[in-house]
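[1] Attaching a predicted model along with its sequence, questions to come.
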Amino acid sequence: MLDLMKHLKSYGLQIFFVIVFTLAGSMLELFLPTLMADVVDIGIVNQDIPFILRTGGLMIVSAIFAVLLTVAVSYFASKVALGFGRDIRRKLFINVENFSLQAFDKIGPSSLITRTTNDIKQVQDVINMMLRMMTRAPLMLVGGVILAVSRDSTLSLIFLGALPVLAGLIVFVTRKAIPLFVSLQKKTDRLNLLLREGLIGIRVVRAFNRVDYEKKRFNTANEDFRDTGIKVNKIMASLFPILMIMMNFTNIAIIWFGAIRIDQGLMQVGNLMAFLQYAMMILMSLIMLSMGFIMIPRAQASAKRINELLMLQPDIVDPEHSEQVQDHGYVEFRDVTFRYVGAERPALEHISFQAKPGQTTAIIGSTGSGKSTLVKLIPRFYDIESGIILVNGVDIKKLTQQKLREVIGYVPQKASLFSGTIAENIRYGKKDATELEIKQALETAQAIDFVNSKEDGVHTIIEQAGANLSGGQKQRLSIARALVRKPEIYIFDDSFSALDYKTDAKLRHALKNETEEATIILVAQRVNTVIDADQIIVLNEGKIAGIGKHQELLRDNRIYQEIVSSQQTEEESA
C-alpha cells in the first residue's frame, strides 16, 4: 500500500492543512476537560460565578473552533481521497490501454473492472479515514495519556493493564483478517466474471434453456463470497464488544479508585471528572485506530492488486526513434513464427508471403488454422516469436504503434460498435470526417440503404455494443469505419461472414473501385469471397499449405480442393 502513497505527493498542501487543523482541533478538545475541572474545583467550590462564566464561555468558543476545524479536516481529507481515486483510475486506465492482448488475456476483463472500481474505492476510503481518524487518533491518544498522567499519575496505572490487552487484541484480529480480505477480493472477481458472462451471453443462455444452470453457477459463487464475508466480518465484529467491555471496566476502575483517592484527600472531584474524560478520549482513540486496522487489511489487498497493474510494463514497447517509411501499402512476412503464452506448440510456423499495393491477398483455411492470428500480428497486437514482419518496407518493431496503425484500416472478426450515433462510430476511423465522407463510406460498405431508412439517418443512436442492429448491419458499419480512414492497408478479418451472397458480391465490387491503390488482406471462410483475389494463402494447422490464384489452387492444392468441395456440397444439399 505504501507504493500507492507516492501518488499523494501532488496533494501535499491539502495534507499539510489536514495535519495542522487536526492538531489544532485535537489540542482544543484536550483543553476542554482541563477547563471543566477548573470550573468544578475553582468556580463551583469557591462559588465564583464570574470565573464560571469566563471559563464556560472559553469552553464554548473552544468547542465551536474545534467543530469548525473538524469540518475543514473532513473537507480537505475528502478532497484528497477523491482526487487520489480519480488520479489512480486515470493512470490505471492509461496503463491498461497500453497492454498487449496477451496481458488482457492473462488478467481478464472482469478482474480489470474490479480493480479499477471496487479496489480503488477500498483504498480511497482508507485514505479518507486515515486523514480524518488515523491522524487524529494518535494525537488524542498521546495527548490524553500525557494529560491524564499529569492529573494523577497513580490512577494512570490503570491504563498499564488495559492498553496492552487492547493493542494485542487489535493485532491478533487484523492478522486473522488480512488473508480473508485477499480471498474476498478474488471472489469479487469471480462474481464479476459470472455476472458479465451471464449478461453478455443472455441470448445463448436462453436459447439452450440454461437459465437454471447459470443461476446455480452464480449462486454458488455468491454463497462462497457471502460465507467468506460473514467469516471476516464475524472476526471484525468481535473486536467492538471486547473494546466496549474493556472501556466500561476501565471507567469502573477509574471511578472506584478515584473515589477512594478523593476520600483520602489525594484528588479533587474536578480532577476525577477530567481524568474520566481523558480516559474516554484515550479509549475512543483506540477504537478509532481499531476501525482503521479493520479497513487497512482489505485496502492492502486491493492496493496490491492495483500495484500489479500499475507496475505491469507493456510487453510491446515503441522504439525511441521510428524509422522512415520506404514503400506504401506493402506488407511482408519473413519466416514468422508465433506462439501464444503458455501454448505447447506455435499457432503459426514459418509464415512467408508478400502483400502488395493494388492487390487483394485472401487467407483461407479450416477453423483454428491461424487466419485471424496472422492478421492480428500486422497491427502488432501480439509480438512474434521469430522472423520479421515488414510494413511499408520497415520492420514493425522499428515503428511506433501509432505510426504503424495510422496506415491500417482494421475490421475485426467480431464487429465492435460504441454507444452513440452512427456518425460518431464512423468518425472513430477518422475524427474529422465530413458528412459527405461518412455517406460515401456507408455507400461503399453497402450500409447506406438501411441507414437512410432510419428516421435520423447517420445521427441515429446506436445502443451499447450495437444491440439495436443486426449482425450484418454491425459488420457493414465496421467496414465503413475502416473505409472512411482511407488507409494504405485494409485488413478484413472474416468481416463478410454475416452478409448474404448478393451483398457480399456487391461489397467486394465496390471495394475494388474504392481501394484500387491500397493493399487488401482478407480473411474469409467462404470460397466465393476469395475467388477473385490476386493471391490466396491457404493455411493448415498454422502453416502455409499453398499460395496462388483460385484456379491454380483448385488444380494443384489438396487442402484448397477439400475446402471448395465441402462448400459446394453444403450449397448443393441446402
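    Yep, it's here.
[2] only C-alpha atoms for contact and neighbour calcs from this point on.
    Noted.
[3] any idea which helix is longest in the protein?
    Scanning the chain for the helix with the most residues, using DSSP state H, yields helix 49-97.
[4] Which stretches in the stretch 201-350 of the chain count as strands?
    Assigned strands in the stretch 201-350 of the chain, in chain order: 331-338, 348-355 (criterion: DSSP state E, counting those that start in this stretch).
[5] Which is the succeeding secondary structure element to the longest helix of the chain?
    On the C-terminal side of helix 49-97, the nearest following helix or strand under DSSP states H and E is helix 101-107.
[6] and here's the other structure:
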Amino acid sequence: MSSLKVLFAYTKGIRRYFVFSILCVAIETSFEVFIPLLMSEIIDVGIAQKDPSVFMEQGLEMIGCAILSLIFGLLYARYAAKAITLFGQRLRSVQYQKIQSYSFANLDHFETSSLITRLTSDVTVIQNSLVNGIRPFARGPIILILGLVMSFLINKELSVIFLFTTPILAVILFFVVRKVAPMYSVLQKVIDSVNRLIQENLTAIRAIKAFVRDEYEEEQFEKVNQDLAKISQDTFHIASLNTPAFQMTMYMAIVGLMTLGIHLIVQNQMQVGELTGVLSYVLQIMNSLMMISNVFLLITRSLASCNRIAQVVEEKVTLISGALPLTPKDSSIDFHHVYFKYAQNAKEYVLNDIDWHIPAGSTVGIMGATGSAKSSLVQLIARLYDVSEGSIKIGQVDVRDMNLEDLRNRVGMVLQKNTLFSGTIKENMRWGDSNASDEEIQEACKIACADEFIQKMPDQYDTYIEQGGNNVSGGQKQRLCIARALLKKPKILILDDSTSAVDTNTDHAIRNSLSKIHGLTQIIIAQRVSSVSHCDQILILEDGKIAAKGSHEELLQTSDFYRGLYESQQKGASL
C-alpha cells in the first residue's frame, strides 16, 4: 500500500474534484434508494385503498428523486472526468520528469520498453480503474447500508436472509482477489516483453530485412503474443468468476425471499407491497455487493501498476548536482586513481587505477581493443556515471562538486551511438544551442564538414530528418552530431569514435578545422591510428588499465599494441 501513498501525494490540487465526484454519487444514490420505499407505499396504500391522490403524491416524489439523481449524476461525470484526466496527465509528467533526471546508472535499472509501458499502459490501467471504480466505490457502501436499513424498516423477518447471503459473497470475493492479485503483476511484465520486442523490431527493421529474418521475428513475436494472450485469459477468467458467483447468490436470495415472503403473506403477516419493496432492495443490495467486489478487483488490478509507477518515481537518482560553477579559464582534466564499475556489487572494476593529466587546450587520443573501457572512461568526465573510487577534476575542481547542468554545457560529447531527432537539420543543430543563429549553425557545420552535403540537399538546412536520422548516411549523421556538439561552444570536446564512418580525407579535414579552435581540449577515441597520430599524447587502454601513454613517435617505440596496429593499417592502406 506504500505505492498508493506515493501516488496520493500527486493528487494535490485536484483532490477536490475527487471529493466532489464522490459526494455527487453519494447524493445521487441516496435519492435512488428512496424510490423502492415510495413504490411499496403506492402498492400497499394507493392500490389497496384505490386512492388516486397517493399515486399523484408518491409519483411526483419518485419523479423528483429521479430528476435530482440525474442532476447529481451529471455533476459526478463532470468532476470525475476532470479529476481522472488531470491525475493521469500528472502521473505521466512526473514519471517523464524523473526519467530525465536519471543518470545512466539509474536507466540501467529499467528496460526501455518497461519505462514506456509504465508511462502509457500502467497509467491507463489506473485511469480505467478510477473511471470504473469511483462510482461503485461511492454507490456500493451507500446502497448496501441504506438498502439494509430500508429492508429492516419494511420487514425485519424477511430481511434476516441477508445475514446468510452476505458472508457467502465475502468468502467468494476473498478467494477471487487472493488468486488474481499476483497475476496482474505478471501480466504487466508480459506487456513489457511485447513492447520490448516491438521496439527492437521497429528499430532494427532494416537489419531484419537485410538478413531476411522476417519469419523468425514473426515467430518470436507470436511467442510473446501467445504468452500475453494466455496470462490475460487466465487472469480475466478467474476475475470473471466474480460475476456469476454473485448472480448465483443473488438468485438464491430472491428465491428464499419469495418463499418466505409468500408464506408471510398467506399468514397475513406481510403485505404484497412490502414484499415488492424488499425484493427491490435485494436487487440493489446484491448489486452494491457486486460493485464493491468489482472495486476490489479494480484496486487489485491497479495496485500492480501503482507499484511499477512508484518504482520509477521513488528511484533514487545516483547523480546529485554540485553547487560550484565550472571554471571557464581552465579546461585541464585530471584523473586521480580512478576506479569504476557499473554495479556496486560487481566483482571486478571496469576501470582500474586511472591516473592521467590532460593539459588545457591539448588534444589527446585514446585507443585500445574492443572492450577496453574507452567509452566508460570519457563518460565519467561529463558525469554520465560517477567514479566508484578516486576523483576526476576539471580545472582542479572535482566534477562531483560542480553544477551538473553547467558541467555538461561545457563538455561537448559525440557519443559512439549517434542520435538525431525527427525535425529539420536546423532544429537538430539547435539542440546544441537553442538560440544559435543561422550563421552560427552554418559555421559549426562547416567545421564538421557537414555543409558540403547539406548544400546539395533541396531544402538545405530545412531538410527534414526522419526518426533516428534514417534518411542520412552514417558518415553524414556523425558530422551533423559533431556540428551539434560544437554549437555548445564547449571547453572540452569528446569524440567517441565519431568519425569512423567518414573517409580519411574528411577525417583529416575535420581534425584540421578543430585544431584551429583556440583553447579547446579535445579527447578523441578512435580505431584508426591516423585519427590520433597528431595528438599531443595518446593513451592505450587494456582491460580497463593504462597500458601505455605518450606521443605517436613514443608509442611506436614503446607499445607493441600501437605499433602492431599502425603497421597493419599502413600495410592495408598500401594494398
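    Yep, it's here. Since the model is a prediction, treat every value here as computed from it, not as a measurement.
[7] TM-score for this pair?
    After superposition, the two chains reach a TM-score (TM-score structural alignment, normalised by the length of the first structure) of 0.96; 571 aligned residues with a CA RMSD of 1.6 Å.
[8] picking up where we left off before, so for Thr174 of the first structure, which of the strands of the stretch 201-350 of the first structure sits nearest?
    Taking CA to CA, strand 331-338 is the member of the strands of the stretch 201-350 of the first structure nearest to Thr174 of the first structure, at 47.2 Å.
[9] Mean distance of the closest one to its aligned residues in the second structure, please.
    Compared with the second structure after fitting, strand 331-338 of the first structure has a mean deviation of 1.2 Å; criterion: mean CA distance after the TM-score superposition for the first structure.
[10] and that strand, which stretch of the second structure?
    Mapping strand 331-338 of the first structure onto the second structure (TM-score structural alignment) gives residues 333-340.
[11] again, but for stretch 548-566 of the first structure
    On the second structure, the counterpart of stretch 548-566 of the first structure by TM-score structural alignment is residues 550-568.
[12] Pull up the distance across that stretch, start to finish.
    Start-to-end span of stretch 550-568 of the second structure (CA to CA, to the nearest Å) is 20 Å.
[13] outside of that stretch, which residues touch it?
    Contact with stretch 550-568 of the second structure is made by 529, 532-540, 548-549, as judged by CA atoms under 8 Å, 6 or more residues apart in numbering.
[14] circling back to that earlier point, most packed of the strands of the stretch 201-350 of the first structure?
    Comparing the strands of the stretch 201-350 of the first structure by mean neighbour count (mean count of other CA atoms under 10 Å), strand 331-338 ranks first with a mean of 20.
[15] now that strand, how far from the centre of its chain.
    Strand 331-338 of the first structure sits 34 Å away from the centroid of its parent chain (CA atoms, centre = their mean, to the nearest Å).
[16] just checking, what packs against it?
    Judged by 3 or more CA pairs under 8 Å, 6 or more residues apart in numbering; DSSP states H and E, strand 331-338 of the first structure is in contact with strand 348-355, strand 386-391.
[17] and the first one, what does it pack onto?
    The contact analysis (3+ CA pairs under 8 Å, 6+ apart) places strand 348-355 of the first structure against strand 331-338, strand 519-523, strand 543-548.
[18] Pro297 of the first structure touches Lys176, doesn't it?
    No. Using CA atoms under 8 Å, Pro297 of the first structure is not in contact with Lys176; the gap is 9.7 Å.
[19] Between these two, point out the one with more neighbours.
    More neighbours surround Pro297 than the other of Pro297 of the first structure and Lys176, with 22 against 14 (other CA atoms under 10 Å).
[20] Which residue in the second structure aligns with that one?
    In the second structure, Pro297 of the first structure lands on Thr300 (TM-score structural alignment).
[21] ok, now which ones touch its match?
    Thr300 of the second structure sits next to 177, 180-181, 184 when contact means CA under 8 Å, 6+ apart.
[22] now with 6 Å?
    Each residue near Thr300 of the second structure by CA atoms under 6 Å, 6 or more residues apart in numbering is listed here: Ala181.
[23] quick one: it from Thr11 of the second structure, how far?
    To Thr11 of the second structure, Thr300 of the second structure is 20 Å away according to CA to CA.
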